[in-house]
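Colleague: Give the three-dimensional model of this entry:
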Amino acid sequence: MATVLAAGTLPWRRRRGRLQVALVHRPRYDDWSWAKGKLDRGETFPVAGVRETLEETGLRVRLGHPLPTTTYTVASGSGRAVKEVRYWAAEVTGGDGGLVHEIDEVAWLEADEALERLTYAHDRAQMDALVAADASGTLTTWPLAILRHAKARSRSSWDDDDWLRPLDDQGRAQAADLVPLLAGYGIERLVSSPSTRASDTLAPYATATGGRLRLKPGLSEEGYAQDPSRAGHHLDRLLERGVPACLCSHGPVLPDLVNRLLARVDPRLAPGLVARSVIEDVASSGLAKGEVLVAHIVGTGEGARVVAAERHHPLDRG
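Modeller: The predicted structure is shown next:
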């Protein structure tokens, strides 16, 4: 049976201290559900979720931690297909609320009202998870992305200093693909190894957003070999700031950074159990070139704790 890939969000806000979520109504089906839609060709799940939310609700959102994925059977041209929809909690950051596509109404409802109005039982798991996160104090998070530089020219084909080795064609495509992905999480602060293959991985995002790219020698392979403590220092500084950030480095440096994040997972928080699994997997298998680990964090400094995590591979797309 064929699989249809889709993504969506639960846009949320607070009014008079009360949590509200946005449901959409489709007149074609006369149903109430979450903003969602199919992945375009070559699109990643998070990018699709942000795009579909804007197209269906007119709202701009910043992705928070992931919510339960749902699967169900739908009609397709070949008969039946399994539809897989991945969801995120999404804090509203702007937008005019203008309705387009097949949506004729967006309703902001409190949790109990939303559960009653949802048409499909399979949409309730996301609402339950959102409410649980809110109750545990882990709904409001900020993202810290750990990125391995995109694919570069091989060492054997490069005669100059290794730190000057540039991205190849595939690497440049990966760097371009990172622009909408990082934008979906509202990344603001950019920190990178000064090696060309690392800084050029984040350069397109810096250009697109007008952000400043901060180059730190301690994140390079050469700098890490001289003083391994510097890489951890740069990570700690980002944790102190608590600003949505991306740190780009190299394969030999990443295990130290990932293990530092692993130590920040709070086992007392239910979402933290999933976060630990994701980060442990990255710690053991590493990140592919151009792949990003997104840690969702509550608090700052010594009190910063990872409550959810996800990884996105440049080939993990529709």
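Colleague: When you work out contacts or count neighbours from here on, use the C-alpha atoms and nothing else.
Modeller: Will do.
Colleague: C-terminal to the helix or strand containing residue 9, what's the next element?
Modeller: Residue 9 belongs to strand 2-15 when elements are defined using DSSP states H and E. Past strand 2-15, further along toward the C-terminus, the next helix or strand under DSSP H and E is strand 18-26.
Colleague: Which secondary structure elements does that following strand sit against?
Modeller: For strand 18-26, the helices and strands in contact under the criterion 3 or more C-alpha pairs under 8 Å, 6 or more residues apart in numbering; DSSP states H and E are strand 2-15, strand 31-33, strand 105-110, helix 111-117.
Colleague: Please state the offset of the shortest one from the chain centre?
Modeller: Taking C-alpha atoms, centre = their mean, to the nearest Å, one finds the center of strand 31-33 at 25 Å from the center of the full chain.
Colleague: contact partners of that strand?
Modeller: Residues from elsewhere that reach strand 31-33 (C-alpha atoms under 8 Å, 6 or more residues apart in numbering): 23-26, 117-120, 123.
Colleague: List the buried residues for stretch 215-224?
Modeller: Buried residues in stretch 215-224, counted by 16 or more other C-alpha atoms under 10 Å: 215-216, 218-224.
Colleague: my bad, stretch 12-20
Modeller: Within stretch 12-20, the residues that qualify as buried by neighbour count (16+ other C-alpha under 10 Å) are 12-13, 19-20.
Colleague: Go ahead and confirm residue 199 touches residue 215.
Modeller: Yes: in terms of C-alpha atoms under 8 Å, residue 199 counts as a neighbour of residue 215; the distance is 7.4 Å.
Colleague: Need the residues touching each of those two.
Modeller: With contacts defined as C-alpha under 8 Å, 6+ apart, the residues adjacent to both residue 199 and residue 215 are 192-193.
Colleague: picking that back up, any idea which of the buried residues of stretch 12-20 is closest to residue 160?
Modeller: Each of the buried residues of stretch 12-20 was scored against residue 160 by C-alpha to C-alpha, and residue 12 proved nearest at 50.9 Å.
Colleague: structure for this one too, so we can compare:
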Amino acid sequence: MNRPIRWSAGALVWRPAPGGSPTDLQVLLVHRPRHDDWTVPKGTVERGEVRPVTAVREVEEETGVTARLGVPLLELEYEYAPGRMKNVAYWAATAVRGDADAYEPNKEIDGVAWVPLTKAAKRLSYDSDRSVLDAFAERLSSGALDARTLLVVRHATARPRQRWRKDPLARPLSAEGKNEARGLRPLLAAYGVHHLRSSAALRCAATLSPYADTLHRPIVLDHRLDEPREGGPEKKRPVAEAMAEAVDHKRPVVVCGHRPVLPRMLEVVGVDASAVDADPLPAAGLVVVHHRRGEVRAIERHDPH
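Modeller: Just a heads-up that it's a prediction; the model follows:
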């Protein structure tokens, strides 16, 4: 008999110690009066959320800090009550806004502290949280914390191709697709996406538009990413050139394309295209690639449905 699982997510937020050397790091921990424990910020996935969004939301609710996700750390699954299982996914993260020192204590969280990394294991109350700390230390030693972030998105649901008689590149999103595009906003925000690039097809640009409008950022349209049957390139080289430009950005970047082109797009950063071919992304699905110096450090996949 399968036991029900409570899906949760959290993040270990880190920073260089103020006034210290670049190797002196601190991590953000919280104290819960109900359990009288020190732990890593985390919480339960709400209806309609994907776990990266949960992780960022919980960090903000529990610490007052808005976080940007970096590489994933690990997933833990354990019994938190008789017959009840919990699965928690954790990310490394950095603070982009907010002041933990100004957090107002409440009945859920009555203490928030930046703790030296060297002392965090003793402060934490549970071995499971120490496992998160160990995963973070491994990512730190491997240099993965400095990885760049690339998100490759399949466009949201569009109007049916067979019912569209006008310019193929002008085929718009359906009502469902517009909802999917709006749903992408918090997910792109969770990774702090700053640069937006897209096929020149309207349905691709419209997939990124809600997030771009929120940030007041432009979307760079690139015909090299168009679907071949709509005038896009048949060969891989133009796609590779377009993606190489995206990869070159230091700040997180998202690129939106078409299902037939996605494997080529991912190959540029070293992702096995056969995996995408075997299990294609759904509409508005995405792959997150954390890469550094031409090497993939971590890959995530998020299917919003």
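Colleague: thinking again about what came up before, taking the buried residues of stretch 215-224 of the first structure one by one, which sit in strands?
Modeller: Within these, residues falling in strands by DSSP state E are residue 215.
Colleague: in the stretch 201-318 of the first structure, which spans are helices?
Modeller: Counting by DSSP state H, counting those that start in this stretch, the stretch 201-318 of the first structure has these helices, from start to end: 221-226, 229-241, 254-262, 270-285.
Colleague: Could you dump those helices into TSV with distance to residue 94 of the first structure added?
Modeller: As requested, the helices of the stretch 201-318 of the first structure are arranged in TSV below (distance: least, C-alpha to C-alpha, whole Å):
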stretch	distance to residue 94 of the first structure
helix 221-226	40
helix 229-241	23
helix 254-262	30
helix 270-285	27
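Colleague: State the distance from the aligned residue in the second structure for residue 65 of the first structure to residue 255 of the second structure.
Modeller: Using TM-score structural alignment as the criterion, residue 65 of the first structure maps onto residue 71 of the second structure. Here the distance between residue 71 of the second structure and residue 255 of the second structure works out to 18 Å (C-alpha to C-alpha, to the nearest Å).
Colleague: Same question for residue 295 of the second structure.
Modeller: Relative to residue 255 of the second structure, residue 295 of the second structure is positioned 19 Å away (C-alpha to C-alpha).
Colleague: Which residue of the two possesses the greater neighbour count?
Modeller: Neighbours around residue 295 of the second structure and residue 255, counted as other C-alpha atoms under 10 Å, are more numerous at residue 255. The numbers are 30 against 13.
Colleague: For the counterpart of that one in the first structure, which residues are in contact?
Modeller: For residue 255 of the second structure, the aligned residue in the first structure is residue 247 (criterion: TM-score structural alignment). Neighbour list for residue 247 of the first structure: 144-147, 190-192, 235 [criterion: C-alpha under 8 Å, 6+ apart].
Colleague: one step back: JSON lines please, covering the buried residues of stretch 215-224 of the first structure and showing distance to residue 161 of the first structure.
Modeller: Written out in JSON lines, the entries for those read as follows (distance: C-alpha to C-alpha, whole Å):
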{"residue": "215", "distance to residue 161 of the first structure": "18"}
{"residue": "216", "distance to residue 161 of the first structure": "18"}
{"residue": "218", "distance to residue 161 of the first structure": "17"}
{"residue": "219", "distance to residue 161 of the first structure": "17"}
{"residue": "220", "distance to residue 161 of the first structure": "13"}
{"residue": "221", "distance to residue 161 of the first structure": "12"}
{"residue": "222", "distance to residue 161 of the first structure": "11"}
{"residue": "223", "distance to residue 161 of the first structure": "14"}
{"residue": "224", "distance to residue 161 of the first structure": "16"}
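Colleague: Looking at the buried residues of stretch 215-224 of the first structure, spot the one nearest residue 252 of the first structure.
Modeller: Of all those, the one with the least separation from residue 252 of the first structure (C-alpha to C-alpha) is residue 221, at 6.8 Å.
Colleague: hang on, the closest one packs against residue 231?
Modeller: No: with contact defined as C-alpha under 8 Å, residue 221 of the first structure does not count as touching residue 231 (10.0 Å).
Colleague: Residue 212 of the second structure matches what in the first structure?
Modeller: Matched to the first structure by TM-score structural alignment, residue 212 of the second structure sits across from residue 206.
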